[in-house]
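> Next input, structure requested:
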Amino acid sequence: MYYLIKYGYDGKKFCGFQRNNGENSVENTIINVLKSHNISDNMESAARTDKYVSAAGNVFLIESKIDIIKILKILNSQIKDMYFYQYAGLSEYFNPRYCTLKKYSYVLDGDYDIEKFMVMLRKFEGTHDFRNFSRKDYRNTVRTIKNIDYYQHNGFFIINFYARSFIWHQIRAIMGFAMRYYEMDLDPFAFKINSVFLASPERLILMDIFYENITFSDFNSSYLDGKITKKLTDINVNRVIYSRILYKFQ
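Purely as a prediction, here's the structure:
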């Protein structure tokens, strides 16, 4: 049986996301538990977040003969600062990277004219070559951002980005540019950039990943609720992560 598992984590508590980035990486931490309890030898991730970036709704795929509820109980009891809260059972293999949409949120505070800020950000909507707003690797830098919106929550501006895929450092580079130049009336794709300014990773959160024709079921556990609720005492970025998982965040 294949399982898609949706989970959240506090990125500041780990040395990075990808396996072999260190024993305390997000992937290594999960894989070590999966192997030690004979659940699975591997996992496939839907999204790889930057170092210190958090998630409220990342997804990974495993193949296992063990009951999914038992798996979720083990993961939640063995891994601190991660929260495994939804699942979908699949009869055949599915690449979790083939999603229909990803949603990221950047938690912004400070003395910003938010309407001017959003005028700048909306210039990044649509299909563009983001080579000047990403860390270059082998991947195509042309991406389509479907929408950028915002609302206020607990004194923060929550800036939401929606796209099927993002390039490395793309959102942090966009936010860094907007934080510097939002008061200027300019075209970011015609503006000569000498160096990319990356906004802080600690304020970026992968909020959710959406799939066509796949429905996730909730893992109802008083233990999990209690584990998350303890984190809600922090009036900061963590509140956005944990309250999203408890379905109290819009």
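> C-alpha only now, for contacts and for neighbours.
OK.
> wait, what's in contact with the residue in the chain sticking out farthest from the centre?
Relative to the centre of the chain, the most outlying C-alpha is that of D185, 30.4 Å out, by C-alpha atoms, centre = their mean. With contact set as C-alpha atoms under 8 Å, 6 or more residues apart in numbering, D185 has these partners: M120.
> next up, for comparison:
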Amino acid sequence: MRIALRVAYIGTDYHGFQIQPDVETIEGELFRALVELNIITNPHDANYAAAGRTDRGVHALGQVIAFDTENPEITRPGAINSRLPRSIWTWARAHVPSDFDPRRDALMREYRYIMYGEYDISSLMSASKLLEGIHDFSNFTTPDKERTSICRIEKIEIKMEREFIIMDIRANYFLWHMVRKIATAMRMVGCGERDLSWLERMLNPAQFSEGLRPSAAYGLILKNVEYRGITWDEDAYAKRTIKGYLDEQFLWHGVMAKMIMELKGRMAV
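Take a look at the predicted model:
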């Protein structure tokens, strides 16, 4: 039987999603847990696949993996989470067709990027409209010879929450570093360093080229991957456990943020 799982994680302490030798990765931890529980014997024999990769330090709420197993009754998220580090969780599962591929069968992907600072919200919203639609995003990606740089951004939504700018971006697929480089471009437009005519030129790489550095990985989260005809069974116990851990993390980081502000204030000159 083929099973799909929704996976969430805080990527800060990992060298990205994809398994690599001699370093800790999200995928490596998932493989270890699945093998320990006798859900799979190895990824190759289980026809394992994932919806995509995230870079070092990037987080996820809606990553999706799939594999074949002879023990589907053990694939409950709560059981799998008991063998995972506290910063990685499975929280929903689905029985899927034998040929289901979480990468190729994805209809849409959605990321969120969170930026701190004061920006002109009107300029950001105008910039988001320019980026929507089908474009050649060569100026917004790290080159990958295996993939075309032309893709369709379905929608970009910009909103302001206190001192943060939240950018939600949906597309049929994303290129390497694409969201983080778009975040860099948005920041440059939002602070007045570049204007909308520059952004229009960036969307015409045959005539204009400029390198962009990706924005920091810690601000990016893979929110969701959408599929047709898949019914997800969410694990209520797993979600309560995850929320409890995140409440702890929110309290700790909130206090630390205030502590850093106190220290910073004393260093003002």
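> if I look at the residue farthest from the centre of structure 1, how far off is M120 of structure 1?
8 Å (C-alpha to C-alpha, to the nearest Å).
> circling back: counterpart of the residue farthest from the centre of structure 1 over in structure 2?
With TM-score structural alignment as the criterion, D185 of structure 1 lines up with L196 in structure 2.
> End to end on stretch 189-208 of structure 1, go ahead and measure it.
28 Å.
> outside of that stretch, which residues touch it?
By C-alpha under 8 Å, 6+ apart, stretch 189-208 of structure 1 touches 11-12, 49-58, 102-108, 132-134, 169, 172-177, 237, 241, 244.
> Are any of those buried, and if so which?
For those, a burial check counting by 16 or more other C-alpha atoms under 10 Å picks out 11, 49-58, 102-108, 132-134, 169, 172-177, 237, 241, 244.
> Sort out which of those are in helices and list them.
R172, A173, I174, M175, G176, F177, V237, I241, R244 (DSSP state H).
> Reformat these as CSV; add distance to Q78 of structure 1.
Below are those laid out as CSV (distance: C-alpha to C-alpha, whole Å):
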residue, distance to Q78 of structure 1
R172, 32
A173, 35
I174, 36
M175, 35
G176, 36
F177, 40
V237, 24
I241, 20
R244, 22
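> The longest strand anywhere in structure 1 vs structure 2 - mean distance after superposition?
In structure 1, assigned by DSSP state E, the strand with the most residues is strand 142-153. For strand 142-153 of structure 1, the mean distance to aligned residues of structure 2 following superposition is 1.3 Å (mean C-alpha distance after the TM-score superposition for structure 1).
> so how far is stretch 55-66 of structure 2 off the chain centroid?
5 Å (C-alpha atoms, centre = their mean, to the nearest Å).
> and if you look at stretch 29-43 of structure 2?
On C-alpha atoms, centre = their mean, the centre of stretch 29-43 of structure 2 falls 23 Å from that of its chain.
> Can you point out the buried residues in it?
Quick answer for stretch 29-43 of structure 2 (16+ other C-alpha under 10 Å): E29, L30, F31, R32, A33, L34, L37, I39, I40.
> Go through the residues you listed and say which is closest to G265 of structure 2.
Of all those, G265 of structure 2 sits closest to E29, with 40.2 Å by C-alpha to C-alpha.
> Distance-wise, check the closest residue to the closest one other than its chain neighbours relative to I26 of structure 2.
In space, and not counting its chain neighbours, E29 of structure 2 is closest to L84: 6.5 Å by C-alpha to C-alpha, 6 or more residues apart in numbering. Distance, L84 of structure 2 to I26 of structure 2, by C-alpha to C-alpha: 10 Å.
> just S126 of structure 2 next, same as before
36 Å.
> Could you give the number of residues near the counterpart of the residue nearest to E29 of structure 2 in structure 1?
Superposed on structure 1 with TM-score structural alignment, L84 of structure 2 falls opposite I79. I79 of structure 1 is flanked by 14 other residues according to other C-alpha atoms under 10 Å.
> cool, Y237 of structure 2 as well?
12.
> hang on, isn't it packed against R76?
No. Counting by C-alpha atoms under 8 Å, Y237 of structure 2 does not reach R76; the two are 10.3 Å apart.
> name the helices or strands packed onto the one helix or strand A238 of structure 2 maps to?
A238 of structure 2 is part of helix 236-266 when elements are defined by DSSP states H and E. On a contact count with 3 or more C-alpha pairs under 8 Å, 6 or more residues apart in numbering; DSSP states H and E, helix 236-266 of structure 2 meets helix 77-81, strand 88-96.
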